[in-house]
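>>> got a structure for you, letters missing:
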């Protein structure tokens, strides 16, 4: 059994994680701990407090007691606005607090793009343009080329969490560009786990979404690969051969 620890700000779209755990269909357990998200607003600067060391520390003890082997901070709004160096320091702090390998969803997107061999990505986010733009800058700092950015401009995570398949597909299509090798949907408040096969079929290219890459990042930290095509191209890599 491999136990993955997820620190999730608030409760929006958190039900994607048990869905992903079920879809993995193997000896993978996803332990989810909610942290205080503070203000439910996408405006620039509003979400930063939810990623503070004090709030992260509140959840790591519960993950340790649950037996988690890795921990991923499931947020892009509170990772990428710090910039690349600031986000690295945030992850180092998390690893020190948790006493286990740690990462964040922001870094997970960069690592996932490298895993599937893409460098040019289009970004489609529900959040406002300024927040989306900061995330795009983060991807560029990670060595990716952002071919285009599309923002839906929703004001709160609650609004994004209420979206269904139709709205998510519309966002992905609006963000897509001919030069993009993959489409990135960074919002952790969006329900996407059930839509991945549809999204990739509609766009004819890989789609990377927040909860998908967060779980994959936890597995990467644990040196595990799981073949689960229902979770998209990212999960079609062959599992590591165990000696």
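Nice, I can see it. Only a predicted model underlies this, so the values are computations on that prediction, with no experimental measurement involved.

>>> alpha carbons only for contacts and neighbour counts from here, please
Fine.

>>> so residue 29, which state does it fall into?
Classification of residue 29 using DSSP: H, G, I helix; E, B strand; the rest coil returns strand.

>>> nearest residue to it other than its sequence neighbours?
Leaving aside its chain neighbours, residue 29 sits nearest to residue 3 (4.7 Å; criterion: C-alpha to C-alpha, 6 or more residues apart in numbering).

>>> double-check that that neighbour belongs to a helix.
No. Residue 3 is assigned strand when assessed by three-state DSSP, not a helix.

>>> that one contacts residue 67, doesn't it?
Yes. If you go by C-alpha atoms under 8 Å, residue 3 and residue 67 touch, sitting 6.6 Å apart.

>>> quick one: which of these two has more around it?
residue 3 (20 against 15; other C-alpha atoms under 10 Å).

>>> quick one: contacts for the more buried one?
28-31, 67-70 (C-alpha atoms under 8 Å, 6 or more residues apart in numbering).

>>> which one of those residues sits closest to residue 175?
residue 30 (30.0 Å; C-alpha to C-alpha).

>>> second structure for comparison follows:
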């Protein structure tokens, strides 16, 4: 049994995680602990407080006692808002507090893009414009070419969590670019897991979503590889060898 731990902000799309656990169909357990939620995602400062060491450390002990082998901070905006260097410092502090490998949803996107071997991506963000651009800057810092950014103007996790299939597919269609090799939808408050195969079929390319890459990142930290086609092409590809 491989136990993976997640620190998830508030209550929006956490039901994606039991769905993912079921679709993995193997000896993998996903343990989720809730942290505080920041309702105002319009500025970087509240997002920074959301990912501060104290709120994150509060859930670490519970995950340690659950037997987690790795921990991922399941909040994209609460990690990329710190910038490239600050996000690295955040996960280093989390790993030290937890005594185990740690990462965040933002680095999950970086590593997932590397895994599928693409270099040019489009971004569809259920964030305000300013926050969406912060995520684009984070991906650029990782050496990824961002061909376009589309933001929905959604200001809270609660609002994003209320989205259905229609809103999700509208954002994906508006954000996608013909010159993008993959489409990124970075918000763990969005319910996306049930729609991954349909999204990729409609867009004709890999679609990476926040809760999907967060779980994949935890598996990467524990050197587990699972073939789960219903979780999108990220979970069906052979590993890319970095040279």
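That came in fine, so what should we check first? Since the model is a prediction, treat every value here as computed from it, not as a measurement.

>>> re earlier: select from the contacts of residue 3 of structure 1 the one having the most neighbours.
Neighbour max across the contacts of residue 3 of structure 1 (other C-alpha under 10 Å) = residue 70, 25 neighbours.

>>> that one and residue 82 of structure 1, how far apart?
22 Å (C-alpha to C-alpha, to the nearest Å).

>>> so what corresponds to residue 176 of structure 1 in structure 2?
By TM-score structural alignment, residue 176 of structure 1 lines up with residue 176 in structure 2.

>>> roughly how far does the residue sitting nearest the centre point of structure 1 sit from residue 31 of structure 1?
By C-alpha atoms, centre = their mean, structure 1 has its centre lying nearest to residue 210, at 2.7 Å. From residue 210 of structure 1 across to residue 31 of structure 1, the span is 16 Å (C-alpha to C-alpha).

>>> and stretch 110-120 of structure 1, what's buried?
Neighbour counts over stretch 110-120 of structure 1 (16 or more other C-alpha atoms under 10 Å) mark 110-113, 116, 118-120 as buried.

>>> which ones among these lie within strands?
Using DSSP state E, the members of these that fall in strands are residue 120.

>>> for the buried residues of stretch 110-120 of structure 1, which one is nearest residue 48 of structure 1?
Nearest member of the buried residues of stretch 110-120 of structure 1 to residue 48 of structure 1, counting by C-alpha to C-alpha, is residue 110, at 20.5 Å.

>>> and that closest one, how close does it get to residue 144 of structure 1?
7 Å.

>>> before we move on, what about residue 40 of structure 1?
With C-alpha to C-alpha as the criterion, residue 40 of structure 1 and residue 144 of structure 1 are 29 Å apart.

>>> same check on residue 195 of structure 1?
On the measure of C-alpha to C-alpha, residue 195 of structure 1 and residue 144 of structure 1 end up 25 Å apart.

>>> same thing with residue 45 of structure 1?
Taken as C-alpha to C-alpha, the span from residue 45 of structure 1 to residue 144 of structure 1 is 24 Å.

>>> between those two, which is the more surrounded one?
With neighbours defined as other C-alpha under 10 Å, residue 45 of structure 1 and residue 144 compare such that residue 144 has more, 18 against 13.

>>> my guess is that one contacts residue 121. True?
Yes. Counting by C-alpha under 8 Å, residue 144 of structure 1 does reach residue 121; the two are 7.2 Å apart.

>>> elements contacting the helix of greatest length in structure 1?
When structure 1 is parsed with DSSP state H, its longest helix is helix 83-98. Other helices and strands packing on helix 83-98 of structure 1, by 3 or more C-alpha pairs under 8 Å, 6 or more residues apart in numbering; DSSP states H and E, are helix 53-66, strand 102-104, helix 129-141.

>>> who does the second one touch, helix- and strand-wise?
Counting contacts by 3+ C-alpha pairs under 8 Å, 6+ apart, strand 102-104 of structure 1 is packed against strand 70-73, helix 83-98, helix 210-221.

>>> which one of the ones you listed is the most hemmed in?
strand 70-73 (a mean of 28; mean count of other C-alpha atoms under 10 Å).

>>> which part of structure 2 matches that strand?
With TM-score structural alignment as the criterion, strand 70-73 of structure 1 aligns to 70-73.

>>> burial measure for the residue lying closest to residue 47 of structure 2 once chain neighbours are set aside, as a count.
Spatial nearest neighbour of residue 47 of structure 2, excluding adjacent residues (C-alpha to C-alpha, 6+ apart): residue 78 at 5.0 Å. A count of neighbours around residue 78 of structure 2, defined by other C-alpha under 10 Å, yields 27.

>>> so which strand or helix has residue 78 of structure 2?
helix 77-80 (DSSP states H and E).

>>> mean distance, that helix to its aligned residues in structure 1?
Overlaying structure 1 shows helix 77-80 of structure 2 at a mean distance of 0.9 Å from the equivalent residues (mean C-alpha distance after the TM-score superposition for structure 1).

>>> show residues contacting that helix.
For helix 77-80 of structure 2, contacts defined as C-alpha under 8 Å, 6+ apart pick out 47-48, 50-51, 73, 87, 90, 104-106, 131, 134-135, 138, 187.

>>> which one of those is nearest residue 149 of structure 2?
Looking across these and measuring by C-alpha to C-alpha, the closest to residue 149 of structure 2 is residue 135, at 9.4 Å.

>>> for that closest one, which non-adjacent residue is spatially closest?
Nearest one to residue 135 of structure 2, counting by C-alpha to C-alpha, 6+ apart, is residue 80 at 6.0 Å.
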